[in-house]
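[1] sequence unknown, structure follows:
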């Protein structure tokens, strides 16, 4: 493992590098860091976001603009 690879602090498995953003002086700047652990036997394991998360996101967006879920404004 070279110096650019990150490892899960719980199980030691390699994890992907991900980019997040933070705001500095009014501008968003990229911040690279370790991703989530994908080892199902690890205590720090997280499930990847799937269709259910996208469906809930659409439902919340519809509620914000006053539509019923599944209804689309023209």
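    Cool, the structure landed. Predicted model only: the values in this text are computed from it and were never measured.

[2] contacts and neighbour counts: CA atoms only from here.
    Will do.

[3] ok but residue 61 is inside a helix, no?
    Yes: counting by DSSP: H, G, I helix; E, B strand; the rest coil, residue 61 is located in a helix.

[4] Run a quick neighbour tally on it.
    14 (other CA atoms under 10 Å).

[5] can you check residue 18 too?
    Residue 18, neighbours per other CA under 10 Å, totals 12.

[6] ok, second structure coming up, stack it against the first:
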């Protein structure tokens, strides 16, 4: 019985350490994503955030009648 309890404890410690490792990796990735996002913003790129696409800022065409016509044509 004592042996099984020790195995459980060891497994729990291992699981927690792996979880902490993964959470640290995620934190590092979040920091890098923010850095890249800020860099893209500085050079004039933006994201629609809907599909995660990144486009040059000169593609912002909210009021461009030709783009509106193109989008409504289904092409």
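    Done, it's in. The structure displayed is predicted, hence computed values, not measured ones.

[7] What does the superposition give as a TM-score?
    Here the superposed chains carry a TM-score of 0.28, computed using TM-score structural alignment, normalised by the length of structure 1; 37 aligned residues with a CA RMSD of 3.2 Å.

[8] ok, residue 6 of structure 1 - how many residues close by?
    17.

[9] Does it touch residue 32 like I think?
    No: counting by CA atoms under 8 Å, residue 6 of structure 1 stays clear of residue 32, with 10.8 Å between them.

[10] joint contacts of those two?
    By CA atoms under 8 Å, 6 or more residues apart in numbering, residue 6 of structure 1 and residue 32 have these common neighbours: residue 17.

[11] What distance do you get for residue 39 of structure 2 to residue 46 of structure 2?
    To residue 46 of structure 2, residue 39 of structure 2 is 10 Å away according to CA to CA, to the nearest Å.

[12] Looking at those two, which is more packed in?
    Neighbours were tallied for residue 39 of structure 2 and for residue 46 using other CA under 10 Å; the higher tally belongs to residue 46 (20 against 12).

[13] check contacts around that one.
    By CA under 8 Å, 6+ apart, the contact set of residue 46 of structure 2 is 40, 54, 55, 56, 57.

[14] got it, and residue 34 of structure 1?
    Remark: with contacts taken as CA under 8 Å, 6+ apart, residue 34 of structure 1 is in contact with 6, 7, 15, 16, 17, 18.

[15] Among these, which ones are in strands?
    In this view, the contacts of residue 34 of structure 1 that belong to strands under DSSP state E are 6, 7, 15, 17, 18.

[16] helix, strand or coil for the residue nearest the centre of structure 2?
    By CA atoms, centre = their mean, structure 2 has its centre lying nearest to residue 33, at 6.5 Å. Three-state call for residue 33 of structure 2 (three-state DSSP): helix.
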